[in-house]
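*Asks:* return a 3D structure for these sequence lines:
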Amino acid sequence: MMEAKTKETQYQVCVEAAEERGFERMGLRSSESWHEDPKHIVFRFSRYKFVSKMLAGRKHALEIGCGDAFGTRIVQAEVEKLTAIDFDPVFIEDVKSRMMAKWEFDVFVHDMLDGPVPGAFDAVYACDVLEHIEPSQEQLFLDNCFGTLDLNGCAIIGLPSLESQVYASLQSKAGHVNCKSAPDLKALMERYFHNVFIFSMNDEVVHTGYHKMAHYIFAVAAGRKI
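*Replies:* Have a look, this model is predicted:
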């Protein structure tokens, strides 16, 4: 590797970087997606990209249900500080094993049904989490998600739409016990926030189109109710 020389000199930095710090690894979930259906990584990254731009400039963002946190860095690049949690120790250990000094962030095991995450946050987001929460535990989950959010903070919840589930694969649907339509998600978030904006998403495209044809939906909320 040290003797490898790229034909165009501007790409030599790639060789030098690999020699200096080695190659970074995908996370558990991302690696499986890359092997089975690579386009799903594009979809997941696009969700993180949307979140990152909505939260740009925030002082301290909390990611709930980070999984392997392979896309977390996209949001981290746009905020001053980021903390990530997941209830599964297997994924948290994977995240820690791949942590790079330049992109280090706080990450630990925490179940939102057990209580709020300690600390103060001006942004909270959860992608692909709410649909795994039993409806009977939904209020407890969201109470804890938003319990330490600053009154001037904002929150983003993203999940597969209820209408999409008829087309979802068995693996995708596994554990999906609480998918929602866009109007239901908006009504739910309006219990907690004065301002709620709904976005639709198909593949990697976020838009304001007809929600019943959306595969994925986002709620962006601000102005927390006391």
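*Asks:* switch to C-alpha atoms for all contacts and neighbour counts from now on
*Replies:* Fine.
*Asks:* after the longest helix seen in the chain, which helix or strand is next?
*Replies:* In the chain, taking DSSP state H as the definition, the longest helix is helix 39-54. Sequence-wise, the next helix or strand downstream of helix 39-54 (DSSP states H and E) is strand 61-64.
*Asks:* and what about residue 70, helix, strand or coil?
*Replies:* Secondary structure, DSSP: H, G, I helix; E, B strand; the rest coil: residue 70 is coil.
*Asks:* how about this one, so we can line them up?
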Amino acid sequence: MFETKAKEVQNQSQFDNYNSQGGVTMGPYTSHIWRTDPRHLGFLLARYKFVAKMLEGKKWALEMGCGDAFGTPVVLQTVDKVTGVDWEPLLMEDNAVRLADYNCDFQCLDITKKAPEGEFDCAFSLDVIEHIPTEREHLYMENICKNLSRDAIFIVGCPNITANEYASEASKIGHINLKHHHELRALMKQHFDNVLLFSMNDEVVHTGYYPMAHYLFAVGIGKKAHG
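*Replies:* Next up is the predicted model:
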């Protein structure tokens, strides 16, 4: 048997860290999810984990539509730096304060009107394109690709249109540009030499039958010369 001191506190480093730095504060979006549908955070983190695995070793990632940047630290475990972009100034200001200890920064802009500043070797955009009007999605793609390197990787994640009948009424109102898997692949092929498509159900990423997937990932590799 292992001998321990009578008053030894187990996991002391965790308590020391908590006492000196306090608890972690989530942003407005994820705080709402925690209060109303906490298991959804499991799905959200799984999506960021997939991105982190795909982008491992990259230097500077663009996160388009970062929201309150809940998953950004997951990507920062494998990528040197992340620039988060969204169009709500109060949210970007809050992100900069909450994530001040991480190697990330934030820009406030409308991606359909302006390209982010920086020279990125990868990018990702989760749960964004379904909110972009179809007639403006080409601007979304062009402005993201504008400052990507030739060998960049770009990951788009979005709900599958075939799962929309199971979505909440609030989601249906906001999701104005859902896609079938072949539509998502075709859009990405306009800008990248190679496109890999993955399915996702709950936290599980797989290569199964696309129409039965709740969520889709498209991974674009190698930006086309005109992209």
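*Asks:* TM-score of the superposition?
*Replies:* In this superposition the chains share a TM-score of 0.93, using TM-score structural alignment, normalised by the length of the first structure; 220 aligned residues with a Cα RMSD of 1.5 Å.
*Asks:* follow-up on the earlier one: mean deviation of the longest helix of the first structure from the second structure?
*Replies:* For helix 39-54 of the first structure, the mean deviation from the second structure after alignment is 0.3 Å (mean Cα distance after the TM-score superposition for the first structure).
*Asks:* does anything pack onto that helix? Which helices or strands?
*Replies:* Under the contact criterion of 3 or more Cα pairs under 8 Å, 6 or more residues apart in numbering; DSSP states H and E, helix 39-54 of the first structure touches helix 28-36, helix 72-76.
*Asks:* would you tell me which one of those is buried the most?
*Replies:* Counting by mean count of other Cα atoms under 10 Å, helix 72-76 has the highest mean neighbour count of these, with a mean of 20.
*Asks:* how much does it stray from the second structure?
*Replies:* Mean for helix 72-76 of the first structure is 0.7 Å (mean Cα distance after the TM-score superposition for the first structure).
*Asks:* after that helix, next one along is what?
*Replies:* Downstream of helix 72-76 of the first structure (by DSSP H and E), the next one is strand 82-86.
*Asks:* what is that next one packed up against?
*Replies:* Other elements packing on strand 82-86 of the first structure under the criterion 3+ Cα pairs under 8 Å, 6+ apart are strand 61-64, strand 106-109.
*Asks:* identify each buried residue in the very next helix or strand once past that strand, please.
*Replies:* Sequence-wise, the next helix or strand downstream of strand 82-86 of the first structure (DSSP H and E) is helix 89-97. Across helix 89-97 of the first structure, burial judged by 16 or more other Cα atoms under 10 Å covers 91-92, 94-96.
*Asks:* now the helices and strands packed on strand 82-86 of the first structure as TSV including distance to residue 214 of the first structure?
*Replies:* Formatted as TSV, those follow (distance: least, Cα to Cα, whole Å):
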stretch	distance to residue 214 of the first structure
strand 61-64	23
strand 106-109	32
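*Asks:* ranking those by burial, who's on top?
*Replies:* Note that of those, strand 61-64 is the most buried (mean count of other Cα under 10 Å), with a mean of 25.
*Asks:* quick check: that strand compared with the second structure, mean distance?
*Replies:* Mean deviation for strand 61-64 of the first structure: 0.3 Å (mean Cα distance after the TM-score superposition for the first structure).
*Asks:* contacting residues for residue 109 of the second structure?
*Replies:* Going by Cα atoms under 8 Å, 6 or more residues apart in numbering, residue 109 of the second structure touches 85-88, 116.
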